[in-house]
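Visitor: coordinates only, sequence not included:
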């Protein structure tokens, strides 16, 4: 006699109950706040048009709509080519770090976890450091900026190494093993980065300027670079949101409910790491967002 085990999606739908009316209200309110903040961020600055003319200029650029904004081409370039990329990139990076942080906190059942748990930040920092050192000795112009590329690859390699170490001794089912492996890999990559900086003092200022995180140099190219990764990672994590909720009750309990814990956790780690690496590559290391925003949202919408 065989017993059919429920699939992961069936288990999640049975365990998690949502409150759509409350969620929709908060979603709409949050979207309105983000939109207002984006317009204000693009409108206020030391140069360019008067702030209240910027919304009119944005409306004037919409198809089939003509508005006399009083903004000339030079002022519009300040808004669109300098301020707008910063605002959009800040929104994408903040959203990605927040979603990744919430996913990690659920997958590892630890409210103090952030997106850099498994070594993404340290790996990206090491990759960026190596890129600064190598780029210093090359006179030819690169086809693309090597620093974001090296940071992206470094973050992925660090997390891959963490997963290999965390599962090497038959501990694939232990979230604690992955966390400890992440701490070890972070320490290792940070030590290597420090050694490289000591041997190349002339790039220390550039490296630390990148590590501190910045959006002042944001361009539409950075937005186009990060957008696909943010969309793909966010969609994957949102599709697994109910399974992540199930993991919060514990690995053994989740397995008893029919959830493939190892597979779900691997998917969450891969998706969150991909998006976080892309965010770090274009903005540097931005802390606090990935750990505090999920808690703030839970206070407003509940634990799910």
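Guide: Received the coordinates, thanks. Predicted, not measured: the structure shown is a model, and the values here were computed from it.

Visitor: drop to CA atoms for contacts and neighbour counts, all remaining ones
Guide: Noted.

Visitor: any idea how many residues pack against the residue nearest to residue 23 when sequence neighbours are not counted?
Guide: Excluding its sequence neighbours, the residue lying closest to residue 23 (Cα to Cα, 6 or more residues apart in numbering) is residue 301, at 6.7 Å. As a burial measure, residue 301 scores 14 neighbours (other Cα atoms under 10 Å).

Visitor: OK, contacts around residue 301?
Guide: By Cα atoms under 8 Å, 6 or more residues apart in numbering, the residues touching residue 301 are 22, 23, 26.

Visitor: what would these look like in a markdown table with distance to residue 273?
Guide: Shown next, in a markdown table, are these (distance: Cα to Cα, whole Å):
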| residue | distance to residue 273 |
| --- | --- |
| 22 | 30 |
| 23 | 27 |
| 26 | 27 |
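
Visitor: what's the closest of these to residue 125?
Guide: Taking Cα to Cα as the measure, residue 125 lies nearest residue 26 of the contacts of residue 301, at 35.9 Å.

Visitor: another structure for you, compare them:
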């Protein structure tokens, strides 16, 4: 005799609990492993006891903990942004990186760095503002190109995203060539490949606020997002203006992506893979999907960053390279499946 199916809410709560435990375990591993290895028990003692003195405590609190916190924030934010973008454009290939949002944010941040806009606090403000403007601009351009001339298809969306990324890459290279300074080369490589090594406690407040505010507002908009995923006609029938809602959601998503990328550089494929895994686990309802995607994204990026720091130790691989190696094959598989569904033959 078959048992009753587990209610979706119970399954979602159980999955969130498992992900929270995984996040804590990966965080401890990230604090323990590195060029100097610290016993996990010692890490737990230092963190729970608030110990601040000693060599191990200094490594944990001053070097590794900010990186862990930033990684969790960025992973969660990119996963949430990818989930929302997939609903807004009704396409499984939507992702902050593939739609140019991350590239646009990186381009804006690079301009601020190379041109030396402001100093001190002014730069801290200018970076996320420029990244937000770049992210929003790239999203709008990709959306306009994909919609031009008729219905938006997977192929049109991918081509528009690739085209915008090439233009932004060329623009970034031009800014770099005109600058021709060694420190700018290092900065541009950071924004291009993505990395968490520059995390500082003093710079984590803005990403944390952006993620909390953005995710909270998007959770409040879970019902409209469900309607957008169902289709524009259904959304209109339920009293939603799809165009206006999409515009505001683009702004909100770009704000989250811009602020996070301003601190981590462009890290691809997190917003593509994690939402799919979360949707398979809890379904498409955004009230459950967004929290699962957020925790899943945090776990995934911390795991990939841990791999990036340890696989070639003492050298460190940019975390964006590791996510691209994992996400590239997944993207090709998803693209093949999507084009088949649309009846496109190769």
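Guide: On my side now, so go ahead. None of the values given here were measured: they were computed from a predicted structure.

Visitor: so what number do they get for TM-score?
Guide: Overlay of the two chains. TM-score (TM-score structural alignment, normalised by the length of structure 1): 0.77; 273 aligned residues with a Cα RMSD of 3.2 Å.

Visitor: conserved subset of the contacts of residue 301 of structure 1 in structure 2?
Guide: For the contacts of residue 301 of structure 1, the subset whose aligned partners also touch in structure 2 (both residues aligned by TM-score structural alignment, their matches' Cα atoms under 8 Å) is 22, 23.

Visitor: picking that back up, what does the residue nearest to residue 23 of structure 1 correspond to in structure 2?
Guide: With TM-score structural alignment as the criterion, residue 301 of structure 1 lines up with residue 282 in structure 2.

Visitor: then residue 204 of structure 1?
Guide: Match for residue 204 of structure 1 (TM-score structural alignment): residue 185.

Visitor: quick one, helices of the stretch 51-200 of structure 2?
Guide: Applying DSSP state H, counting those that start in this stretch to the stretch 51-200 of structure 2 gives helices spanning 55-58, 65-88, 101-115, 121-147, 154-179, 182-193.

Visitor: looking at these, which is closest to residue 207 of structure 2?
Guide: Between residue 207 of structure 2 and the helices of the stretch 51-200 of structure 2, the tightest spacing by Cα to Cα is seen for helix 65-88, at 6.9 Å.

Visitor: and residue 114 of structure 2, what pairs with it in structure 1?
Guide: Aligned against structure 1 by TM-score structural alignment, residue 114 of structure 2 finds its counterpart in residue 133.

Visitor: before we move on, back to that, residues contacting the residue nearest to the match of residue 204 of structure 1 when sequence neighbours are not counted?
Guide: Using Cα to Cα, 6+ apart and skipping the chain neighbours, the partner closest in space to residue 185 of structure 2 is residue 176 (6.8 Å). Residue 176 of structure 2 makes contacts with 114, 184, 185, 188, as judged by Cα under 8 Å, 6+ apart.

Visitor: how near is residue 176 of structure 2 to residue 127 of structure 2?
Guide: Distance, residue 176 of structure 2 to residue 127 of structure 2, by Cα to Cα, to the nearest Å: 17 Å.

Visitor: and for residue 259 of structure 2?
Guide: To residue 127 of structure 2, residue 259 of structure 2 is 8 Å away according to Cα to Cα.

Visitor: these two: which has the busier surroundings?
Guide: Using other Cα under 10 Å as the criterion, residue 259 of structure 2 and residue 127 rank with residue 259 on top: 28 against 25.

Visitor: the more buried one is in contact with residue 208, isn't it?
Guide: No. Look at residue 259 of structure 2 against residue 208 with Cα atoms under 8 Å: they stay out of range, at 9.5 Å.

Visitor: I'd like the helices of the stretch 51-200 of structure 2 laid out as a markdown table, including distance to residue 203 of structure 2.
Guide: Converted to a markdown table, the helices of the stretch 51-200 of structure 2 look like this (distance: least, Cα to Cα, whole Å):
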| stretch | distance to residue 203 of structure 2 |
| --- | --- |
| helix 55-58 | 18 |
| helix 65-88 | 9 |
| helix 101-115 | 15 |
| helix 121-147 | 8 |
| helix 154-179 | 24 |
| helix 182-193 | 16 |
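
Visitor: quick one: which of these is nearest residue 337 of structure 2?
Guide: Ranking the helices of the stretch 51-200 of structure 2 by proximity to residue 337 of structure 2 (Cα to Cα) places helix 154-179 first, at 10.5 Å.

Visitor: any idea how far the closest one is from the chain center?
Guide: Put simply, helix 154-179 of structure 2 sits 19 Å off its chain's centre (Cα atoms, centre = their mean, to the nearest Å).

Visitor: also stretch 168-186 of structure 1?
Guide: In this view, stretch 168-186 of structure 1 has its centroid 22 Å away from the chain centroid, taken as Cα atoms, centre = their mean.

Visitor: what sits up against that stretch?
Guide: For stretch 168-186 of structure 1, with Cα under 8 Å, 6+ apart as the criterion, the contacting residues are 108, 117-119, 122-123, 158-159, 161-163, 165-167, 251, 261-262.

Visitor: show me which of those are buried.
Guide: 108, 117-119, 122-123, 158-159, 161-163, 165-167, 251, 261 (16 or more other Cα atoms under 10 Å).

Visitor: how close does the corresponding residue of structure 2 for residue 195 of structure 1 sit to residue 114 of structure 2?
Guide: Matched by TM-score structural alignment, residue 195 of structure 1 corresponds to residue 174 in structure 2. Distance check for residue 174 of structure 2 against residue 114 of structure 2: by Cα to Cα, it reads 11 Å.

Visitor: between the two, which one's more packed in?
Guide: The residue with more neighbours, out of residue 174 of structure 2 and residue 114, is residue 114; 20 against 12, by other Cα under 10 Å.

Visitor: nearest residue to that one in space, please, no chain neighbours.
Guide: Excluding its sequence neighbours, the residue lying closest to residue 114 of structure 2 (Cα to Cα, 6+ apart) is residue 184, at 6.1 Å.

Visitor: so what's the residue count around that neighbour?
Guide: 18.
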